[in-house]
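Enquirer: Here you go, sequence then predicted model.
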Amino acid sequence: MILRIRSRDGMERVAVPDPSTATVATLCSLIESHLGVPATVQTLSLDHNLLLPSKAQSPALDPATPLSSLPIGHGSIVYLSYPADLRRAAAAPTPPPFTPAGSFGRHKMTIDDLIARQVRVARQESPHCDAASFDRDAAHAFQLYVADTLAFAVKRAGFLYGHVDQASHSVAIDFVYEPPQQGSEDAAALFRDPDEEALVEAIAAGLGMRRVGFIFTQAVGRKAGTAEYTMSGREVLQAAEMQAEGGIPEWVTAVVKLDVAEDGAADVHFEAFQMSDICVRLFKEGWFVTEFGEDDDPRVSRMKKDVVVGGKDTREVDNDFFLVPVKISDHQGPLSSSFPIENRITRVTLKALKNHLDRTKHLPFVRRISDFHLLLLLARFLDVNADVPTLAECVQKQSSVPEGYQLLIESMAAAS
């Protein structure tokens, strides 16, 4: 029986020769001989919370307990904790087979082998972005659609736009752009439209904003074992791709998920991360396996070549090694998010513009158009190089909209 041993150094494997007679103490001895952690300092548990800072809710396994009495089998995960200041001893090397003198029978190491041995994957302790703040209306509009219309049955994704505060190393997210896409339980396939994204960038520039991150939801029906991993291999790959494209140190990835309590109550949670520097580097250099099979373990990312994790060569990296948590908060930004949002099930037309203007008659005109999604609809009919920047600047400064633009927008609405 092979057991997967998960510690702060990642996922490793230990073979138990005779599980019918082995005890937890036997497993401790095998871990000591194979992984270099003394049995006297090991704490083993079947609860993943053992690896969190607080271990109060993680009962340790009794060394005298037979493995056959535990709810484990071939491939099960056992969690291992040991003192943070412990330096693991190197496992005893396997004696090399006898080979004749000279080059005959010897393995000739290639340049790729040498490079692979130098690539080490370890946890990144500090993010480049200390905090991410979400506009409440934008966050609510995104999660409400996923919860009420999609019922968290499929994934949904979008790009985050806002400001970067260089002094505090933080980002403020003020709107979410949702590109054309097709979601499933395990993936959100983006059908990116360069023309539409050019309009988005023009609006953002006029508002004094830029793209600062990526957001996606997790479906409730994704692969079993959801509680044991934060991101799947697919999600890590997509997040690394977006961060590499984003090109700013403060880029953040937000994850939205539905947590269901034992009493059936459900809460929507937002979490923010950065992909570690080594993760983005490995993506840029093409180390990730980009094809996924039905039987692949979603908890790990597969590499095309060996990397070093916890002192061992492996081609499977625990996804948690690539995640750097970012503090998250909220704020009330300058834009509203009440206008129908692009690329959803219901197509946005000029009729929506008329309804919106009728509903907001009591507001100054600049406030009535202070919505990114409304500006995106208008941008499809206006000059992206002249009209769009002018309107966006009015919204940014909350200044009066020139009368000619007011008449144009109202006539567009009236013609719907």
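Expert: In hand now; what should we look at?
Enquirer: going forward, measure contacts and count neighbours with C-alpha atoms only.
Expert: Fine.
Enquirer: for whichever strand or helix holds residue 25, packing partners?
Expert: If you go by DSSP states H and E, residue 25 is part of helix 24-35. Helices and strands touching helix 24-35, as assessed by 3 or more CA pairs under 8 Å, 6 or more residues apart in numbering; DSSP states H and E, comprise strand 10-15.
Enquirer: Second structure for comparison follows:
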Amino acid sequence: MSNPIVLRVQSPVGIVKRVNVNPSDSCRDLYEKVNKVFELNTYNFALYKQRNKTDEIVSSREIGISFAGLKHGDFVYMTNLSSPSDEQPGTSSSNSSSNHLNIFDTKKKASTTPSTPTEFRSKLSNVFSSSNNIVEDEVDKDLWNTSGQIKRKRDEKLCQHVPNGQCIHCSPLEAYDEAYMREQNLKHMSFHAYLRKQCSGADRGKFVVLEDLSCRIKEGCREHPPWPRGICSKCQPNAITLNRQVYRHVDNVEFENRTLVERFLEYWRVTGHQRVGLLYGKYQTHPDVPLGIKAIVAAIYEPPQDSSRDKIKLLPDPKADIVDELASSLGLRKVGWIFTDLVADDLQLGTVKHTRNVDSHFLSAHECIMAGHLQNLHPNPCRFSPGGYFGSKFVTICVTGDKDNQVHMEGYGVSNQCMALVRDKCLIPTKDAPELGYIKESTDKQYVPDVFYKIKDKYGNEVSRLARPLPVEYLLVDIPAATPLTPAYTFPARPDNTTHFPVENRMVDGQIQGFNALSRYLLYYSYITEWWTGRFKTSTLCPAT
């Protein structure tokens, strides 16, 4: 065991006392020991390594004493933060010489809360300026330059004006018009339509702020000992009520052609094992959804994985960065992930079992947590977020059986609330019910706020229930997924092509990548060899100047 470290802590009035800490202690432990040694009645103080109030030692459980750069014999300087009472500074002289030190500031700290509307607008503009360095996606820039209004034709019965005029019966509708969404059977509005709705007020969106949900205790609160010894309303996260998300960041997923999906399903048809793939493509505006976004999938990359008939384990991928760099050079990016959940029903008819439905589940809690994790890794740049990111355009595609026992694709995304629960490690799956998740209970190491969801009782009244357990359907957003009638090919091939280069990371006979497979593939494309040979002769006869 390492020897304890002795730190010399100097109070604001010049009293120096020794504090013994272990190198394995955290900075929060240091704050607690300083509070105990000086017999303080509050945690309204800060610790610095320099006398001029620089190089602050932040009260955090994640930061250790050695990581903070504190060594045996170092001086640590204590500074008051705020006054707990209205006592005048001159009355503290008698208390400063006693063993009990009442911490209060002789100069009141400037309030961080803006007191006037002018200060509030100034502070809000500073918040937005900090996120202006975030570069939005090209599709978002294009949609901001689009009016997004829904044009309507002249109604022959209701419109009584000239052909070039307009009235309330034929004037354009806003992209977030509720009557239009009900008429078109749209369950979710597009994200940009939601933003336009937020900016439609009298302030024209000047005060719109999209903040991510936080389920963690705020770090650095000095009003009390750190959790689990203390908590206050300033640092405690609020209780969460789950709501069905009214918008979605992506409104449709389109695979360029059926060959992409068929080659992905070929592994299951050969082995009977499930498979996971990463979708590479791009985002485009969706012409059929007001201010909508469509994800175009051009390729499926299958990372290293260990799969069986009922589970998949992803393995470390040392070539992940190379794949991303290669895709970026081709104008592609990760837009989602795809996985199979197929169980053969009749091998002769080629049917599969219909296991995912309203009576069982659409996505399991495990899959929701995985989707939330991947969405957190691929956040969506947003100009209205103080942090620069809000939500995610990353989609989830599940290949399973439909009600007719045919193979089909279902698209989903998880809500921003689910992303926050997954990011802060509050959501876990249940053991025997895939359709149910579970909100962790608070422990000595982690405080978890109460999470509720609303449900209608047998009388039709809406009541709140504690999310232990939690139906994961409250976390899902439906996204249609399909292939177009007219196929497209980012990577075109010859029409008579029947030989494909083996798919990566498939440990199956006949599908392993190697030099033999590469040579067979290149020999099939004889015109490539002829083209390279002709280029070589041309460059030899006519060298570049």
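Expert: Everything's here; your move. Here the structure is a predicted model, which means the values were calculated and not measured.
Enquirer: Report the TM-score for the pair.
Expert: After superposition, the two chains reach a TM-score (TM-score structural alignment, normalised by the length of the first structure) of 0.54; 255 aligned residues with a CA RMSD of 3.5 Å.
Enquirer: picking up where we left off before, quick check: the next helix or strand after the helix holding residue 25 of the first structure aligns to which part of the second structure?
Expert: The helix or strand immediately downstream of helix 24-35 of the first structure is strand 43-45, counting by DSSP H and E. With TM-score structural alignment applied, strand 43-45 of the first structure matches no range in the second structure.
Enquirer: Determine the set of other helices and strands touching strand 43-45 of the first structure.
Expert: strand 77-81.
Enquirer: so where is the strand it packs on in the second structure?
Expert: By TM-score structural alignment, strand 77-81 of the first structure lines up with nothing in the second structure.
Enquirer: what's the helix or strand just after that strand in contact with?
Expert: Counting by DSSP H and E, the next helix or strand C-terminal to strand 77-81 of the first structure is helix 111-118. Residues outside helix 111-118 of the first structure that contact it (CA atoms under 8 Å, 6 or more residues apart in numbering): 305-308, 313.
Enquirer: Now do the SS call for residue 360 of the second structure.
Expert: On the three-state scheme (DSSP: H, G, I helix; E, B strand; the rest coil), residue 360 of the second structure is labelled coil.
Enquirer: how near is the nearest residue to it once chain neighbours are set aside to residue 300 of the second structure?
Expert: Nearest-residue entry for residue 360 of the second structure: residue 435, 6.8 Å, with adjacent residues in sequence omitted and distances by CA to CA, 6 or more residues apart in numbering. According to CA to CA, to the nearest Å, residue 435 of the second structure stands 28 Å off from residue 300 of the second structure.
Enquirer: Likewise for residue 321 of the second structure?
Expert: 16 Å.
Enquirer: How about residue 369 of the second structure?
Expert: Per CA to CA, residue 369 of the second structure is found 22 Å from residue 300 of the second structure.
Enquirer: how much does the helix holding residue 25 of the first structure deviate in direction from strand 10-15?
Expert: Going by axes from the mean of the first three to the mean of the last three CA atoms, to 10 degrees, helix 24-35 of the first structure is angled at 110 degrees with respect to strand 10-15.
Enquirer: what's the angle from helix 24-35 of the first structure to strand 77-81?
Expert: Orientation check (the same axes, to 10 degrees): helix 24-35 of the first structure against strand 77-81 gives 80 degrees.
Enquirer: count of residues packed around the alignment partner in the second structure of residue 183 of the first structure?
Expert: Applying TM-score structural alignment, one finds that residue 183 of the first structure aligns to residue 307 in the second structure. Other residues lying near residue 307 of the second structure total 15 when counted by other CA atoms under 10 Å.
Enquirer: do residue 358 of the first structure as well
Expert: 12.
Enquirer: What's the match for it in the second structure?
Expert: Aligned by TM-score structural alignment, residue 358 of the first structure pairs with residue 523 of the second structure.
Enquirer: From residue 517 of the second structure, how far out is that match?
Expert: Applying CA to CA, the value for residue 523 of the second structure to residue 517 of the second structure is 10 Å.
Enquirer: picking that back up, neighbour-wise, which one of the contacts of helix 111-118 of the first structure leads?
Expert: Counting neighbours by other CA under 10 Å, the top entry in the contacts of helix 111-118 of the first structure is residue 307, with 24 neighbours.
Enquirer: give the contact list for the equivalent of it over in the second structure.
Expert: With TM-score structural alignment as the criterion, residue 307 of the first structure lines up with residue 451 in the second structure. Applying CA under 8 Å, 6+ apart, we find residue 451 of the second structure in contact with 239-242, 439, 466-467.
Enquirer: Now intersect those residues with the strands, please.
Expert: 240-242, 439, 466 (DSSP state E).
Enquirer: Report the buried members of these.
Expert: Neighbour-count burial (16 or more other CA atoms under 10 Å) applied to these gives 240, 242, 439.
Enquirer: counterpart of the second one in the first structure?
Expert: Residue 242 of the second structure maps onto residue 121 in the first structure when the alignment is built from TM-score structural alignment.
Enquirer: Excluding chain neighbours, what is closest to its match?
Expert: residue 309 (5.3 Å).
Enquirer: any idea how far that neighbour is from residue 316 of the first structure?
Expert: Applying CA to CA, the value for residue 309 of the first structure to residue 316 of the first structure is 9 Å.
Enquirer: now do residue 43 of the first structure
Expert: Applying CA to CA, the value for residue 43 of the first structure to residue 316 of the first structure is 24 Å.
Enquirer: Repeat that for residue 238 of the first structure.
Expert: Distance of residue 238 of the first structure to residue 316 of the first structure, computed by CA to CA: 17 Å.
Enquirer: Check residue 396 of the first structure too.
Expert: 47 Å.
Enquirer: Looking at these two, which one has more neighbours?
Expert: Taking neighbours as other CA under 10 Å, residue 396 of the first structure and residue 316 compare with residue 316 leading, 23 against 18.
Enquirer: What residues does that one make contact with?
Expert: Shown in contact with residue 316 of the first structure (CA under 8 Å, 6+ apart): 300-303.
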